[in-house]
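Q: fold the following for me, if possible:
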Amino acid sequence: MAGIAVTGREDGSSALVRALRAGTLDVALLSSAPPFRAPDAETPALEIEILAERGLRVAVPAGHPLARGEYVDVADLHGRPWIAGPAAAAGESPTLGVWPGLDERPETVLVARDWLAKLALVAAGCGLTTVPASMGPAVPEGVRVLPVRGGPREQRRLLLARLPGPVPGPVAHLAGALRAAAVGS
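A: Sure thing, here's the model as predicted:
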């Protein structure tokens, strides 16, 4: 379909849901962590489609001792410096860049909003960060993304959200492209 203009916007899931409700976004990609609750309690309920469910990983500098193996043990994450998103730094959610469930107060040494900035900081040796398994193709040189063993299995869902009702053609076309990209990654 020709003539579609797509404008991207990065923000936290709650801000994206507010933008959907306000009508400033047609669709939003949201991340969801267990226990996988609805993104808000407003009515009408948003139309939610699960695009992917994947495990959470840890990104470490390629030259770091943790990068030598094929996985990282959760116990080896204790006392490490973390690169987190703004919400994690404000104490809102420890899962945005910091391994969830650590039995200590993790040290957030740097805050970066977007994934590529976090990964560049990891490559520079500034700390560790969490990433979804699907980030593999976007990882820059100097970073290894590894599964974590021990502790609970950390899963994340990628959701496509929109207001209920008829779907305009361009929005349906964009949603289809997002579905295809999620399946291909």
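Q: alpha carbons only for contacts and neighbour counts from here, please
A: Noted.
Q: what sits up against stretch 104-122?
A: Here stretch 104-122 makes contact (C-alpha atoms under 8 Å, 6 or more residues apart in numbering) with 10, 59-61, 78-86, 89, 98, 126-129, 131, 138-140, 143.
Q: buried sites along that stretch?
A: 106-108, 110-113, 115, 118-122 (16 or more other C-alpha atoms under 10 Å).
Q: quick one: it to chain centroid distance?
A: Remark: stretch 104-122 is offset 13 Å from the chain centroid, using C-alpha atoms, centre = their mean, to the nearest Å.
Q: what's the end-to-end length of it?
A: 21 Å (C-alpha to C-alpha, to the nearest Å).
Q: stretch 103-111 now?
A: OK, stretch 103-111 end separation, C-alpha to C-alpha: 21 Å.
Q: strands along this structure, start to end?
A: For the chain, applying DSSP state E gives strands covering 28-32, 47-61, 72-73, 81-84, 107-111, 129-132, 143-146, 148-149, 155-162.
Q: got the end-to-end distance for stretch 119-131?
A: Terminal-residue distance, stretch 119-131 (C-alpha to C-alpha): 9 Å.
Q: hey, where'd the helices end up in the protein?
A: 13-22, 86-89, 115-123, 169-184 (DSSP state H).
Q: returning to what we had before: can you name the two of the buried residues of stretch 104-122 that sit furthest apart?
A: Greatest spacing in the buried residues of stretch 104-122, by C-alpha to C-alpha: 106 and 120 (20.3 Å).
Q: here is the second sequence; please produce its structure so I can put it next to the first one:
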Amino acid sequence: MELRYLAAFVAVAEELHFGRAAKRLRMAQPPLSQQIRQLERELDVQLFERSTRSVRLTGAGEAFLGPVRTVLADLESATRLARAAGRGESGRVSVGFAGASSHTTLPRLTRAVRTAHPGIALVMRGQTYANRALDEVAEGCLDLGFVRSPVTRPGVRTRVIAEEELVCALASDHPLARQERIAVADLAAEPFVSFPANAGSSLRDVTFLTCERAGYLPRVVQEAPDSYTILALVAMGVGVTLTLTSCTHIQQTGLVYRPLAGAPVLLRSALAWRADNPSAALRSVLDVARETLPTPQGHPETAEDGAVAGPPA
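A: Here you go, the predicted model:
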């Protein structure tokens, strides 16, 4: 059954006049009459009672009219949605991120996307740590991930959106809290609070690397799944931790932050996506992100597949 037959049927049913229906459809009357007769043959029912003076719907025609209108309306709606999706104006984009480190960047992006493209739904996946987010982007499980640069993963593109510095968080009554800056070597005997070992946290990796460069491996006495819990434990005096400047908005009673002595340890936040992801909605989100979360000066706009965006942190 052809859709043009259904459109012809609705036009005649609404006009109850073949001449007016043909004019509405911008076609000649004989082909319209042929389409209606073909539709009746396919259905094996008579849809119209015709005379030289009038056209009326039969009982079968009246029963057929409502569902046909629904089918045509659904088709029109589906066509609009498909075209909007093709233009990147609608669709779903899955985003992986880890809580506190996205405190500033993520709300700016989500608000801007809602304003620019209200038809795009962002599906948020919290507590997706940087390393895991990168894996899931590479595997096609996520459209967009907040990761740490540099990235050397074939098929994945990245763009740096922020640069952060490693700082020390410790209890306010800790003896080292009286110092303006804390040497990483001075934390060698301290208990640490950290992310779980197998969670995919790049911050944990950088913490261990920084301590190893200072001559020791940190002694982790307690693990927690997010920065808010880690810093609460630090405020309780359970241990110390190395965190990022993006997390210093978390203010707890009994908690202080101190910069590290020596050359700053920098981590670069980036967005990552598969180079071959065909989603037009993702391209629209990336365009919004370029305006909302611009690349800091001194960094390449986009790292190509498997390329390194800047020197290691």
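Q: TM value for the aligned chains?
A: TM-score of the superposed chains, computed with TM-score structural alignment, normalised by the length of the first structure, equals 0.77; 173 aligned residues with a C-alpha RMSD of 3.1 Å.
Q: that older thread, got CSV for the strands of the first structure, with distance to residue 169 of the first structure too?
A: CSV is the format used below for these (distance: least, C-alpha to C-alpha, whole Å):
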stretch, distance to residue 169 of the first structure
strand 28-32, 16
strand 47-61, 16
strand 72-73, 45
strand 81-84, 37
strand 107-111, 38
strand 129-132, 30
strand 143-146, 38
strand 148-149, 42
strand 155-162, 14
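Q: out of those strands, flag the one nearest residue 184 of the first structure.
A: Per C-alpha to C-alpha, nearest to residue 184 of the first structure of these: strand 47-61, 10.2 Å.
Q: and the contacts of that closest one?
A: For strand 47-61 of the first structure, using C-alpha under 8 Å, 6+ apart, the contacting residues are 66-67, 72, 99, 119, 122-125, 127-134, 142-148, 153-164, 179, 182-183.
Q: give the aligned equivalent of residue 196 of the second structure in the first structure.
A: Under the alignment by TM-score structural alignment, residue 196 of the second structure pairs with residue 86 in the first structure.
Q: if you could redo that for residue 133 of the second structure, that was the one I meant.
A: Under TM-score structural alignment, residue 133 of the second structure pairs with residue 16 in the first structure.
Q: can you report how many residues neighbour that match?
A: For residue 16 of the first structure, the neighbour count with other C-alpha atoms under 10 Å is 21.
Q: please pull up the equivalent of residue 145 of the second structure in the first structure.
A: Residue 145 of the second structure maps onto residue 28 in the first structure, by TM-score structural alignment.
Q: excluding residues flanking it in the chain, which one is nearest that match?
A: For residue 28 of the first structure, ignoring the flanking residues on the chain, the nearest one in space by C-alpha to C-alpha, 6 or more residues apart in numbering is residue 161 at 5.2 Å.
Q: grab the most central residue of the second structure for me.
A: Computing the C-alpha centroid of the second structure and ranking residues by C-alpha atoms, centre = their mean puts residue 95 first, at 3.2 Å.
Q: am I right that it is in a strand?
A: Yes. Membership of residue 95 of the second structure in a strand is supported by DSSP: H, G, I helix; E, B strand; the rest coil.
Q: mind listing what the match of residue 145 of the second structure touches?
A: 16-17, 20, 159-162.
Q: so how far is residue 101 of the first structure from it?
A: 27 Å.
Q: ok, now residue 9 of the first structure?
A: Relative to residue 101 of the first structure, and taking C-alpha to C-alpha, residue 9 of the first structure is found at 29 Å.
Q: of those two, which one has the most company?
A: Just comparing residue 9 of the first structure and residue 101: by other C-alpha under 10 Å the higher neighbour count belongs to residue 101, 13 against 10.
Q: counterpart of the longest helix along the second structure in the first structure, which residues?
A: In the second structure, with assignment by DSSP H, the single longest helix is helix 59-86. Using TM-score structural alignment, helix 59-86 of the second structure lines up with nothing in the first structure.
Q: before we move on, the earlier item: alignment lookup: the residue nearest to residue 28 of the first structure to the second structure.
A: Aligned partner of residue 161 of the first structure by TM-score structural alignment: residue 272.
Q: quick one: its match and residue 147 touch, right?
A: Yes. If you go by C-alpha atoms under 8 Å, residue 272 of the second structure and residue 147 touch, sitting 6.5 Å apart.
Q: show me the common contact partners of the two, please.
A: Common neighbours of residue 272 of the second structure and residue 147 (C-alpha under 8 Å, 6+ apart) are residue 134.
Q: not counting sequence-adjacent ones, nearest residue to residue 33 of the second structure?
A: residue 18 (7.4 Å).
Q: ok, the one you found - contacts?
A: If you count contacts by C-alpha under 8 Å, 6+ apart, then residue 18 of the second structure has 12, 29, 32-33 around it.
Q: right, I'll call it a day here.
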